[in-house]
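**Q** please find the sequence and the predicted model below.
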Amino acid sequence: EIAFEPAKLLWLIQRDFLQGKSVQQMVNEALQRVPNDNGNKYIDEVNQIRDSLAVMGNNSTAFSLPQPHLQRTKLCDMDDKELEPLYVTRREQLKQVVGSIIKPKFVQGKTLNGKEFVSFLQQILEALNKGEIPSTGSLVEIFNKAILERCLKVYKEKLEGLRLPVPVEKLQQIHEVANGEAKLLFDKQHFGKHHAVQSILKLEDEITKGVPCRCTKTSF
């Protein structure tokens, strides 16, 4: 079981020239942040887009296709034998590339069928629309916040079952068990990889806050 991971990004670029940089090099360079020493807001906005694309696609694959035919207005009426042979060959290669990078969609530890995935996408859109500025970062935070709350609930329920006072060693033992269960739940359900480190630190911080309170109560 793994957490839901945003889909891979496949960049389909149509070009006829073969000299210069490869399409993969072009995409890799386009996704890199550019310096903004003067604080230009437009450069900042573009850099934010680059960051969002980097979050949503840990692996950006670029693929190029040549023009299928010079008479573009008649493409819909043409058979494969009338198209540029290189285009037909590359199109079949593209199908293989797509098939090699797609994986079953996992959300909260289970695979989704088509209907369930559409429902999940609707939830994503609702979450985006609730934010002042729709962004990948805010979307991830919305989902992970709910998951963090569930993990904390698991931890608190474990400790609230104790009848205080208890020996500190016993409290520490229960804490470690509850902490392990909460982190295991988070590992199964968290959204994406990019924000997971920050979210797990928040979880640890909230759990750490509760331990001194329990120790204080059990000391009386």
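**A** Structure's in. What do you need?

**Q** can we go C-alpha only for contacts and neighbour counts from here?
**A** Fine.

**Q** helix or strand: which one has residue 152?
**A** Taking DSSP states H and E as the definition, residue 152 sits inside helix 136-160.

**Q** and the very next helix or strand once past that helix, what's buried?
**A** Helices and strands here follow DSSP H and E; after helix 136-160, the next one along the chain is helix 168-189. Across helix 168-189, burial judged by 16 or more other Cα atoms under 10 Å covers 171, 174-175, 178-179, 181-183, 185-189.

**Q** take the one below as the second:
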Amino acid sequence: MNIEQARFNMIEQQIRPWDVLDAGVLALLAVVRREDFVPAAQRALAFMDTEVPLGNVAAGQVMLAPRVEARLLQELNIARHEKVLEIGTGSGFMAALLGHKAQHVDTLELDAELAAQAADKLKRAGLTNVTVRQQDGAQGLAAEAPFDAILLSGSVEAVPEALLQQLKIGGRLAAIVGEEPVMRAQLITRKGEQQFETRVLFDTVAPRLSGFAAHSRFAF
């Protein structure tokens, strides 16, 4: 496989047609080596328009499809001075992308093996501003809050109030919300202490994040 040609095709044939037009995001996808975060057994899937299994797929252990990752990254519009929280580290690739854009990223992974592997890959990639924490992400990371941006790298039935309360005023949270067969990626912006604005980004389906109870609801 010609790695660089496959990377180019991923960007031009999958990601750009999905309305990912931010030059900074596209440039980042061209230089952050996605293949280094894919399990060796799944290397052939690194640049394909599909989710990549990381272990227990039933437990939501996948890399999201490249176009979904790219679109969520674009919509969060991370600035260099910002502090970010990711729920669901998985392979560590999304944390790497966030780390290139943010001041600091805390990323939470429930599975100990995945957390250790991601931490190693991020270290090898030179991402010194990303901290991997092996813990349940459903309650966020109150000790380090508030955050400028929060990303849920997987789906939830509803966004827990605990996570929304860890956003700064003006902060953004991106998540894939709903139940199969209908889920929608949403961008939620905190406008005030108890004021949130939700924008639907696109329809998609993604595995459920581990640790998120089905009854955890928050009404906007």
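**A** Yes, it's here. Everything quoted here is computed from the prediction, not taken from an experiment.

**Q** TM-score of the superposition?
**A** TM-score for the superposed chains, counting by TM-score structural alignment, normalised by the length of structure 1: 0.26, backed by 94 aligned residues with a Cα RMSD of 5.5 Å.

**Q** next, the angle helix 168-189 makes with the helix holding residue 152 of structure 1.
**A** If you take axes from the mean of the first three to the mean of the last three Cα atoms, to 10 degrees, helix 136-160 of structure 1 sits at 150 degrees to helix 168-189.

**Q** coming back round to it: tabulate the buried residues of helix 168-189 of structure 1 (JSON lines), appending distance to residue 203 of structure 1.
**A** Shown next, in JSON lines, are these (distance: Cα to Cα, whole Å):
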{"residue": "171", "distance to residue 203 of structure 1": "19"}
{"residue": "174", "distance to residue 203 of structure 1": "17"}
{"residue": "175", "distance to residue 203 of structure 1": "14"}
{"residue": "178", "distance to residue 203 of structure 1": "12"}
{"residue": "179", "distance to residue 203 of structure 1": "10"}
{"residue": "181", "distance to residue 203 of structure 1": "12"}
{"residue": "182", "distance to residue 203 of structure 1": "9"}
{"residue": "183", "distance to residue 203 of structure 1": "8"}
{"residue": "185", "distance to residue 203 of structure 1": "11"}
{"residue": "186", "distance to residue 203 of structure 1": "9"}
{"residue": "187", "distance to residue 203 of structure 1": "12"}
{"residue": "188", "distance to residue 203 of structure 1": "14"}
{"residue": "189", "distance to residue 203 of structure 1": "13"}
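
**Q** ok so, going back, for the helix holding residue 152 of structure 1, name the packing helices and strands.
**A** helix 41-56, helix 114-130, helix 168-189, helix 196-218 (3 or more Cα pairs under 8 Å, 6 or more residues apart in numbering; DSSP states H and E).

**Q** out of those, nearest to residue 145 of structure 1?
**A** helix 196-218 (8.1 Å; Cα to Cα).

**Q** related to what we said a few turns ago, next, format the helices and strands packed on helix 136-160 of structure 1 as TSV and append distance to residue 24 of structure 1.
**A** Converted to TSV, those look like this (distance: least, Cα to Cα, whole Å):
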stretch	distance to residue 24 of structure 1
helix 41-56	14
helix 114-130	28
helix 168-189	32
helix 196-218	27
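
**Q** flag every buried residue along the helix holding residue 152 of structure 1.
**A** Buried, per 16+ other Cα under 10 Å, within helix 136-160 of structure 1: 136, 138-145, 147-148, 151-152, 154-156, 158-159.

**Q** quick check: angle from it to helix 114-130?
**A** Using the same axes, to 10 degrees: helix 136-160 of structure 1 against helix 114-130 is 100 degrees.

**Q** after the longest helix along structure 2 comes which helix or strand?
**A** Secondary structure of structure 2 per DSSP state H: the longest helix is helix 112-124. Following helix 112-124 of structure 2 in sequence order, the next helix or strand is strand 130-134 (DSSP H and E).
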